[in-house]
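# All I have is the shape, not the residue letters:
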């Protein structure tokens, strides 16, 4: 039974990787609730999409945005896929902690809206958009390098 579950998990991971969007492709518009239950949208006006699929990537983005204070660009949207987090941990631990942050984090609780977005383990993804077309994708391993990349 364990082998079957492991094999199914590997097939799902391979299917997800096969469907990952790449530079030059367009992402669909979508909206998600943030940590304060406000709607956040990724639209044609979004120029920078910060994306994390794991805790380390999220920590890098959060540290970077906290250091930027009120200098966060208005056309930037931060999206986090928290679908892998156990529901009770998300509800009673993670989201209350995120509510203390001074910026919005669009939370993909189901993993469907962000399933095709590119990511790398333990890294923060910066996806530059032009009318929803991905014109550049970069990955960052530290908050300092991310902060430098986000400055005009």
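Arrived safely. Computed from a predicted model, the values in this text were never measured in an experiment.
# drop to CA atoms for contacts and neighbour counts, all remaining ones
OK.
# Check the secondary structure at the spatially most central residue of the chain for me.
Taking Cα atoms, centre = their mean as the criterion, residue 51 is the residue nearest the geometric centre of the chain, at 2.4 Å. Of the three states, residue 51 takes strand under DSSP: H, G, I helix; E, B strand; the rest coil.
# and residue 69, how many neighbours?
Residue 69: 10 surrounding residues under other Cα atoms under 10 Å.
# Likewise for the one 5 residues further on?
Neighbours of residue 74 under the rule other Cα under 10 Å: 11.
# before we go on, here's another structure to hold up against the first:
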């Protein structure tokens, strides 16, 4: 019985291990606000992530001012973790608002977001090359534009 408990504990820890620099991301496929599936691919060089409402609003406000293909042009995926949002709020307010966005937001609705690093009040940025994490940054929302100035 103890052996089974230890195996279960280690398996659970492995499922929610955080991603680090040098790690290869597993295939990440999430639905967006239109219920369309998007996958982080080998062509993507960056993931920008929001884990708080204020951060999500800041990213969305920035992206709404950009051309419609901005994320695709920059080989970037935008992921927002809405798992802590009450389902009533999500369905009545958040989703209708997000459906007005001219870009896709990949949505985390479960514990999957626990695998990503985060800092309060910051945008989490994963830089990628062929699905491998080359850098992890935590940036202030007002510096988001600097990621795309290259």
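Looks like it came in fine. Everything numeric in this text was worked out from a predicted model, so none of it was measured.
# Kindly provide the TM-score of these chains.
The TM-score (TM-score structural alignment, normalised by the length of the second structure) is 0.81; 135 aligned residues with a Cα RMSD of 2.0 Å.
# that older thread, how about the contacts made by the aligned partner of the residue nearest to the centre of the first structure in the second structure?
Under the alignment (TM-score structural alignment), residue 51 of the first structure maps onto residue 49 of the second structure. Applying Cα atoms under 8 Å, 6 or more residues apart in numbering to residue 49 of the second structure gives the contacts 78-81, 123-125.
# how close does the residue nearest to the centre of the first structure sit to residue 21 of the first structure?
According to Cα to Cα, to the nearest Å, residue 51 of the first structure and residue 21 of the first structure sit 13 Å apart.
# what's the answer for residue 93 of the first structure, then?
Separation of residue 93 of the first structure from residue 21 of the first structure (Cα to Cα): 32 Å.
# Neighbour count: those two, which is higher?
Counted by other Cα under 10 Å, residue 93 of the first structure and residue 21 do not tie: residue 21 has more neighbours, with 16 against 11.
# got a list of what the more buried one touches?
27, 116-118.
# try 6 Å
Neighbouring residues of residue 21 of the first structure by Cα atoms under 6 Å, 6 or more residues apart in numbering: 116-117.
# which SS class is the aligned residue in the second structure for it?
Aligning on TM-score structural alignment places residue 21 of the first structure opposite residue 19 in the second structure. Classification of residue 19 of the second structure by three-state DSSP places it in coil.
# so what's residue 17 of the second structure up against?
Contact analysis of residue 17 of the second structure by Cα under 6 Å, 6+ apart lists residue 115.
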